[in-house]
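J.: Below are the sequence and a predicted model; questions follow.
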Amino acid sequence: MRTSQWTPALAVAECDPDLVKKPAPKRKPVVTPKKAKPKPKPMKPKAKPKPKKPPMLNITQKIELQGMPFGKAEMTADNKKSLDKFVAALRKATKARGPVQMGAVVVTGHTDRIGSLKYNMRLSERRAVVVKDYLVKNANVDQKIIFWEGKGPKEAIPVTKFCDKRMKRKQLIECLSPNRRVTVEVVGRAVNLKPKPKAKPKAKKPAGKAKPKR
């Protein structure tokens, strides 16, 4: 309701909506988005320490297969048994070492002094080959690591120097039997299983006596 005293300044929004300015809409506060915290970089897994290589031992073992038949390149039953035991012992671990890893096998044939040098050289080579073949076929030794040679009568067993050539032939052949042989030498490596000796504690030095003050 308007009176005589009404002026546009007294206009009310409910009665005179056209005369009253609408209040400006309230501005919504601008919300600044919070910066996301950078994700922590994943930790690199620590590299596992490389296992230390076990200490190794250099191994050299030798066997002599004596008493081969006169004039023949054949192994006796005892020769075969001895060689089998020799190889088996190398491949078996002991308290001091692990199984031996063969690096080289040297097979050397020998003969007695009866007969010509040329004949005995060939015979000694044949004996070496017979043992080499046995190692490959029966002991599963890699042929690539086997080296063989024949030395004929050049390296006689010292005790046979007492075998007199004046002996009867049969007796002389028997006396020289140790020279009719093949030597097998194995060179290889094995893990050292012996525990390291404990370091001895350092002895404490006795405390020196204090010098009297003058």
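T.: Everything's here; your move.
J.: Every contact and neighbour count from this point should use C-alpha atoms.
T.: OK.
J.: What segments of this structure are helices?
T.: For the chain, helices defined by DSSP state H occupy the ranges 77-91, 117-138, 169-175.
J.: what comes into contact with the second one?
T.: Right, the one you point to is helix 117-138. Helix 117-138 is contacted from outside by 71-75, 107-113, 141-143, 146, 148-153, 181-182, using Cα atoms under 8 Å, 6 or more residues apart in numbering.
J.: Just the ones of the residues you listed in strands?
T.: Val107, Thr108, Gly109, Ile146, Trp148, Glu149, Gly150, Val182 (DSSP state E).
J.: Comparison target below:
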Amino acid sequence: MVIELRGVHFQFDRPRPGQTDINGILDKPIADSVAILKQAADTLKRYPNTEIKIDGYTDSIGSQAYNLKLSERRAEFVKNYLVNHGVAESQIIGTKGYGKLDPVASNATAEGRAQNRRIEFKVENPGQMGQ
């Protein structure tokens, strides 16, 4: 099962290496993105046997090598957010960046590029969550 965290938008070229301030990473409206991340954390805490992989993506601007690293930082940022908000680290069985691969929208427009700067959860063991 794949769950896209719709509404969690990253600012262009964020996070930078070592950057942790949520206000400088998430795009506006930040409150909407934070609410979605909190909801994801709350759901995972309710289903402690559920395991996920976190996948990060970028838009098409920049080289694939750069975008791979950027998408990996996005996945790690979300992992750290979840763990810092009470999700057991053992529930997160991996993070991976895919760069600009597998766009969900056209990269020809600013709106499409924003949609492609995304995070997806791959639920590996849905347990009761899948019922």
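T.: Done, it's in. Being a predicted model, the structure only gives us computed values, none of them experimental.
J.: hmm, back to that, out of the helices of the first structure, deepest packed?
T.: helix 117-138 (a mean of 19; mean count of other Cα atoms under 10 Å).
J.: Residues touching stretch 94-111 of the second structure, excluding its own?
T.: Contacts of stretch 94-111 of the second structure (Cα under 8 Å, 6+ apart): 52-60, 64-76, 79, 112-113, 115-116.
J.: quick one: Phe12 of the second structure and Asp32 of the second structure, what's the gap?
T.: 17 Å (Cα to Cα, to the nearest Å).
J.: wait, I meant Val123 of the second structure
T.: With Cα to Cα as the criterion, Val123 of the second structure and Asp32 of the second structure are 23 Å apart.
J.: can you check Val83 of the second structure too?
T.: In terms of Cα to Cα, Val83 of the second structure sits 19 Å off from Asp32 of the second structure.
J.: Run a quick neighbour tally on Gln66 of the first structure.
T.: For Gln66 of the first structure, the neighbour count with other Cα atoms under 10 Å is 18.
J.: Not counting sequence-adjacent ones, nearest residue to it?
T.: Arg181 (4.2 Å; Cα to Cα, 6 or more residues apart in numbering).
J.: what's the burial count for the residue opposite that neighbour in the second structure once aligned?
T.: Arg181 of the first structure maps onto Arg118 in the second structure, with residues paired by TM-score structural alignment. For Arg118 of the second structure, the count of nearby residues is 24 (other Cα under 10 Å).
J.: isn't Arg118 of the second structure right up against Ser33?
T.: No. Applying Cα atoms under 8 Å, one finds Arg118 of the second structure not in contact with Ser33, separated by 11.1 Å.
J.: any residues in contact with both of these two?
T.: Val8, His9.
J.: In the first structure, what residue corresponds to Glu72 of the second structure?
T.: Glu72 of the second structure maps onto Glu125 of the first structure when the alignment is built from TM-score structural alignment.
J.: for Gln11 of the second structure, same thing?
T.: Looks like Gln11 of the second structure aligns to Pro69 there (TM-score structural alignment).
J.: Might you report the residue contacts of that match?
T.: Met75, Thr76, Arg180.
J.: repeat that with 6 Å
T.: Contacts for Pro69 of the first structure (Cα atoms under 6 Å, 6 or more residues apart in numbering) come out as none.
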